[in-house]
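Undergrad: structure for this input, please:
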Amino acid sequence: MNKFKIFSLALVASASVVKAQDIKEAKKAIDAEQFQKAKSLLKSIIKAKPSDGEANFVLGNVYLNQSVVDSAKIYYLNGIEASEKKNLNYIGLGQLDLDNKNAAAAQANFALATKDMKRKDVDEFIYIGKAYTNSVNPDYNNAIASLKKALAIDPQNATALLAIGDAYYGANNQNEAYKAYRDAFTADPTLLRAKMQLGVLLKGAKSYDEAIKAFNEVIALNPNYGPVYRELAETYYKWGRNKPSTAKVNLQNAITNYEKYLSLTDYSLDSKMRHADFLILVKDYKSLETVANKMIAEDKVNPRIFRYLGYAAYENGNVDVAIKSLEDYIKVPTNKVIGSDYMYLGLAKIKKGTNAEGAVDQASFDAGIANIKKAVELEPLVVEELGDYGKELFGKKQWAQAAAIYELSSSNSESKNYLTDNVYYGIALYYANLDKKAASPEVAAALAKADAAFDRVLVASPSYDEAYLYKGRIGNLLEKEDQIVKNYETYVANITAKGAEELAKPATVKKIVEAYNSIGASYANTDKAKAVEYFNKTLVLDPTNAYATQSVKSLK
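TA: Next comes the predicted model:
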């Protein structure tokens, strides 16, 4: 009987060790971003031992990381019914509360998670800190406060040091983040993510060459650590984007490293979607279309594939497929729609509604603009992507349509293209209304918008003299004499101040002649002497100018 008891205890101890190894392996897989493997391991643990609250919690976290909120909540609720470490699952529910902007409910759940903690327990504080950091509505101050509690108990806890480094990084405290990551790696030299994050700090500071050196140090320690290749890929991408002369080589390096990352993680549908997201980032739409079609052959259920098909189809010139794919995605209420979804749908409809010959299907174009407005409501800085599309219409002299695009893209002062887009908006509006009757209220309103666009340009860039030229031209269309004189005179004064070299340029002479003739015409009905003076200035620059010659004769 005693031998049986000892044997039974040995079995229990053995099962406990196996379980500990499995959860450790699952956490290791999560760190390596092998999420499919982690889910498989955790589900095996839960199946063998439903009372394991920690396995439910960790699996819930994997699903939450992948934005599968319903599945995450199911495992957290299952975990609360478990008999071991069930309290951790209140932290998962607390993060869901934070994601829903319910801080009070989150704090209540965190209190339930910590109420029975023992004196030397730290895991709860660490996981609460991570929840505050990883929430879609992060609270870095509370994250840091919770993690400091863990470190007060166990100052060399590498997991806590890594987590507080992430919180400091989120809070833009680079110095404290660097110190925490360094200390985490010192405390546990096997914790490669901590060393990798030192490179992430350099990448964030745009020290791309130094970041790459740091990532290569991680690879030297373990060439099979997948996440470092993702970081390398993103670094090469950003380097290419910030330094166009390196773009071709660096974008290829980005793609190569991302493919290496995939080979070391897993080829699950989820990883293929991460790959698709990266292909969008590097604008490799041919590959995106190939990947999307492979995914839809593998899984016809996951709706996100329609997003990828839509983006790729638009960029590869198939607007009908783009429209259908994106409408199929957006129309499902449970799908998480982002600004880019509406933007691509809008651009596809605009492209369908315009052509190179200048014909416009106004209904399709207007529907596209409505979709782009929805995109801007969801993500205001999506306007940064619009300028190139407006320029395409501008180049085809589809002025009204270009102006409709630029009206949206020029509206956000935070956009990196704010100045340029306002210039194009003002010019497009000017030409769209050049041959229309200024007395029309619609035309007057459009020209007032153009004038306001150039005012914004002058605030952002006071030295942009062309703005005064266009404001003078708009004054001509509106027949506002004071606006004509004031703006053309300012233009001439500013150009004259640049010196003889600028004044000798034929293009500049032509614009000054335009200014003198416009000012002369403006004075013609009120001050004939002044009018003749300006027309004579034109004749000094252009002795054969027919308009100035005729005007001087008629005024004498």
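Undergrad: rest of the way, CA atoms for contacts and neighbours
TA: OK.
Undergrad: what lies in contact with stretch 309-318?
TA: With contacts defined as Cα atoms under 8 Å, 6 or more residues apart in numbering, stretch 309-318 is touched by 285-286, 288-289, 292-293, 319, 321-326, 344-345, 348.
Undergrad: so which of those are in helices?
TA: Members of the contacts of stretch 309-318 lying in helices (criterion: DSSP state H): 285-286, 288-289, 292-293, 319, 321-326, 344-345, 348.
Undergrad: in the protein, which helix has the most residues?
TA: helix 2-31.
Undergrad: what is it packed up against?
TA: helix 35-48 (3 or more Cα pairs under 8 Å, 6 or more residues apart in numbering; DSSP states H and E).
Undergrad: chain center to the helix it packs on, what's the gap?
TA: From the chain centre to the centre of helix 35-48 is a distance of 33 Å (Cα atoms, centre = their mean, to the nearest Å).
Undergrad: relative to helix 2-31, how tilted is the helix or strand that that helix is followed by?
TA: For helix 35-48, the following helix or strand on the C-terminal side (DSSP states H and E) is helix 53-65. Relative orientation of helix 53-65 versus helix 2-31 (axes from the mean of the first three to the mean of the last three Cα atoms, to 10 degrees): 10 degrees.
Undergrad: what does the next helix or strand after helix 53-65 rub up against?
TA: Later in the chain than helix 53-65, the nearest helix or strand by DSSP H and E is helix 69-80. For helix 69-80, contacts defined as Cα under 8 Å, 6+ apart pick out 51-57, 59-64, 86-87, 89-90, 92-93, 96.
Undergrad: go on, stretch 326-342?
TA: Here stretch 326-342 makes contact (Cα under 8 Å, 6+ apart) with 303-304, 306-307, 309-310, 344-345, 371-372, 374-379, 382.
Undergrad: structure for this one too, so we can compare:
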Amino acid sequence: MKNAKVLSLMLSVLSTAVFAQDLEQAKKAIDAEQYDKAKKILKGLVKSSPDNGKNFFYLGDVYLREAKVDSASMIFNKGLAAKDKGTLNYIGLGQIELDNNKSAQANFDKASANIKKKDVEEMLLIAKAYINSENPDYKKAIEIINKAMLIDDKNPGAYLAMGDAQYGNKNAGEAFRAYESAYEYDKSLLIARVKYAAIQKGAKNFTDAAKLLNEVIAKDANFGPAYRELAETYYLWGSNEPAKYDEYVKKALQYYEKYMSLTGYSVESRMRHADFLIVNKDYKALEIEANEMKKLDKVNPRILRYLGYAAYENGNYAESSKAMSEFFAKVEPKRIIARDYLYLGLTKMAEAKKADGTYDEKIFNEGVVELNKAVEKDPVIAAELNPLGQKMFKEKLYKNATKLFEVAVKNPKSKNYFADNFYLGYALYFDYDPKTSPKDQLVKADAAFSKVIELNAATQDAHLFKARANEAMGTPESAKVALAGYEEYVKLVNAKGDAEKAKPAVKKNLIEAYTFVGAHYANSADKAKAIENLEKLLAIDPTNAYATKTLKALKA
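TA: Model prediction:
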């Protein structure tokens, strides 16, 4: 009996040690972004040790990282029944509450209700929930981590979490120090070095970031996140040094391929790669990657997003339309991003184009609605509409160009705001038909040219077209605005000298301007100004019949 008891105790201790070892392996796999490997280990632990709630918590956490909320929720709820540490799963459920913009406090209170005074595990996991949530609260996380550090000031996990929280709170200096401390207390914590390098990358210290990441690889050549971070570092490095762009982007793609090989070409790592390909605008590779992902996971709507984006950029508009329509039908509304609306709008516009080069206005307008949603959600996207608007303008599809530029100018901070207003004014003016167009079309054109002038008063063509739009309005008030516009145009051209005036297009515009100004003053009985402008008109156009005849009448 005595020997049996000893044997039983030894087996129990051995089983606990094996469990702890397996759980640590799962945690390391999570840090290494090897989610498929982590899930395999954790699923085995859940089956073999169902009384340990940690197994359930970490498995649910992996599902959360993969945005598989239903699976995560199911695992957390099952984990609540575990006798040992089952309450950890309230933390996972709490993070889901945070993701849904709800209070997680009740769940967090349940998780920490019976913890020992010197136990910081629950505190740190709650802090991480605040950090990792789709609606993060970094200040709350920092507050909780500081309390944990009062209990255990040498806990490497606490410093790692503090680094994440401080970085999220836009305090890079504090994040640096926290990641350094995490690594000092645990030299196996390579993710701390990777995150340290990520801050260097963000500060454009590309040489230091690459050096640090290569040091990580020297310690563990199979640590995937280091290669992912190297890929992103070299891409940004190349973007900041155009002469090396091709060389560095090639390196970046090689590092990303290595990252995917180390993470088992999982859907999650492929998605990170797909996000990188979007940033790099490598849409041919993106379409190949998306189709590979579709073979692995036929229900994940993010894959349809990638297919929709890539197919549009590669000119496969029908495929893009199919993918984007299916994406919007499947995705949770809260997961729709501005770029999704952008591509849905662009795809509709592409489909609206008919064989004769014109557009089906109904479908085109549906596309405009989606573009408006995109810019409302993320104003930065407005800057991307200029090339397409210019293309429509050059094809003399002025009405369509107008609608596109009306969306583009909704962001005054756009890098193309000046040009977008100019083209908006142009499109409105050239599309105007006195017989069919509403008068307010010219008012809108005037407003667009006025904005251009506000941004740069020396833009001579803005004054010219503002004058033309007001002349076309045909009211006494608009005639005065037209006069001022033509006079300012003349003034700006003359200030540039003879070379500018000698340009054929400019000479033609000057004739137009002097004719309007001369006629205006002749009709308003300002004889001196009329003669002055008509004589200038004759100087550049000696055979001008109107100037000759009117001057003769004025001098009679």
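Undergrad: TM value for the aligned chains?
TA: TM-score of the superposed chains, computed with TM-score structural alignment, normalised by the length of structure 1, equals 0.91; 550 aligned residues with a Cα RMSD of 2.6 Å.
Undergrad: just the buried ones from the ones in helices among the contacts of stretch 309-318 of structure 1?
TA: Listed as buried from these are 285, 288-289, 292-293, 319, 321-323, 325-326, 344-345, 348; burial here means 16 or more other Cα atoms under 10 Å.
Undergrad: from the residues you listed, which is closest to Arg456 of structure 1?
TA: Arg456 of structure 1 lies nearest to Tyr344 out of those, by Cα to Cα, at 28.0 Å.
Undergrad: residues in contact with the closest one?
TA: 310-311, 314, 322, 326, 372.
Undergrad: let's see that with 10 Å instead.
TA: Contacts for Tyr344 of structure 1 were tallied using Cα atoms under 10 Å, 6 or more residues apart in numbering; they are 307, 310-315, 319, 322-323, 326, 350, 368, 371-372, 375.
Undergrad: the stretch 101-250 of structure 1: helices as residue ranges?
TA: 103-114, 123-134, 140-153, 158-170, 174-187, 192-204, 208-221, 227-242, 247-264 (DSSP state H, counting those that start in this stretch).
Undergrad: coming back round to it: nearest to Asp116 of structure 1 among the contacts of stretch 309-318 of structure 1?
TA: Ala292 (48.4 Å).
Undergrad: pretty sure the closest one contacts Asn302?
TA: No. The pair Ala292 of structure 1 / Asn302 is not scored as a contact, 11.2 Å apart, by Cα atoms under 10 Å.
Undergrad: look up how far Glu298 of structure 1 lies from the equivalent of Asp164 of structure 2 over in structure 1.
TA: Alignment note (TM-score structural alignment): Asp164 of structure 2 maps to Asp166 of structure 1. According to Cα to Cα, to the nearest Å, Asp166 of structure 1 and Glu298 of structure 1 sit 36 Å apart.
Undergrad: so which bits of stretch 385-393 of structure 2 are buried?
TA: Under the neighbour-count criterion of 16+ other Cα under 10 Å, stretch 385-393 of structure 2 has 385-386, 389-390, 392-393 buried.
Undergrad: widest-spaced pair of the residues you listed?
TA: Leu385 and Phe393 (12.4 Å).
Undergrad: coming back round to it: tell me which of Asp166 and Glu298 of structure 1 has more neighbours.
TA: Counted by other Cα atoms under 10 Å, Asp166 of structure 1 and Glu298 do not tie: Asp166 has more neighbours, with 28 against 11.
Undergrad: for that one, what are its contacts?
TA: So Asp166 of structure 1 contacts 129-130, 133-134, 140, 143-144, 160, 172-174, 176-178, 180-181, 194, 197 (Cα under 10 Å, 6+ apart).
Undergrad: now, of the residues you listed, which are buried?
TA: Applying 16+ other Cα under 10 Å to those flags 129-130, 133-134, 140, 143-144, 160, 174, 176-178, 180-181, 194, 197 as buried.
Undergrad: what residue in structure 1 is paired with Asp186 of structure 2?
TA: Match for Asp186 of structure 2 (TM-score structural alignment): Asp188.
Undergrad: could you pull up the residues touching its match?
TA: Applying Cα under 10 Å, 6+ apart, the residues near Asp188 of structure 1 are 156-159, 194.
Undergrad: so how far is Asn157 of structure 1 from it?
TA: Taken as Cα to Cα, the span from Asp188 of structure 1 to Asn157 of structure 1 is 9 Å.
Undergrad: and what of Ser271 of structure 1?
TA: Counting by Cα to Cα - Ser271 of structure 1 and Asn157 of structure 1 are separated by 31 Å.
Undergrad: same thing with Tyr523 of structure 1?
TA: 81 Å.
Undergrad: ok, those two, which is more surrounded?
TA: Tyr523 (21 against 18).
Undergrad: correct me, but that one touches Ala531?
TA: Yes. Contact criterion Cα under 10 Å: Tyr523 of structure 1 and Ala531 qualify, at 4.9 Å.
Undergrad: got any residues that touch both of those two?
TA: Taking Cα under 10 Å, 6+ apart as the contact rule, Tyr523 of structure 1 and Ala531 both touch Asn517.
Undergrad: for Ala32 of structure 1, what are its contacts?
TA: 26, 38, 192-193, 224-228, 261, 264-266.
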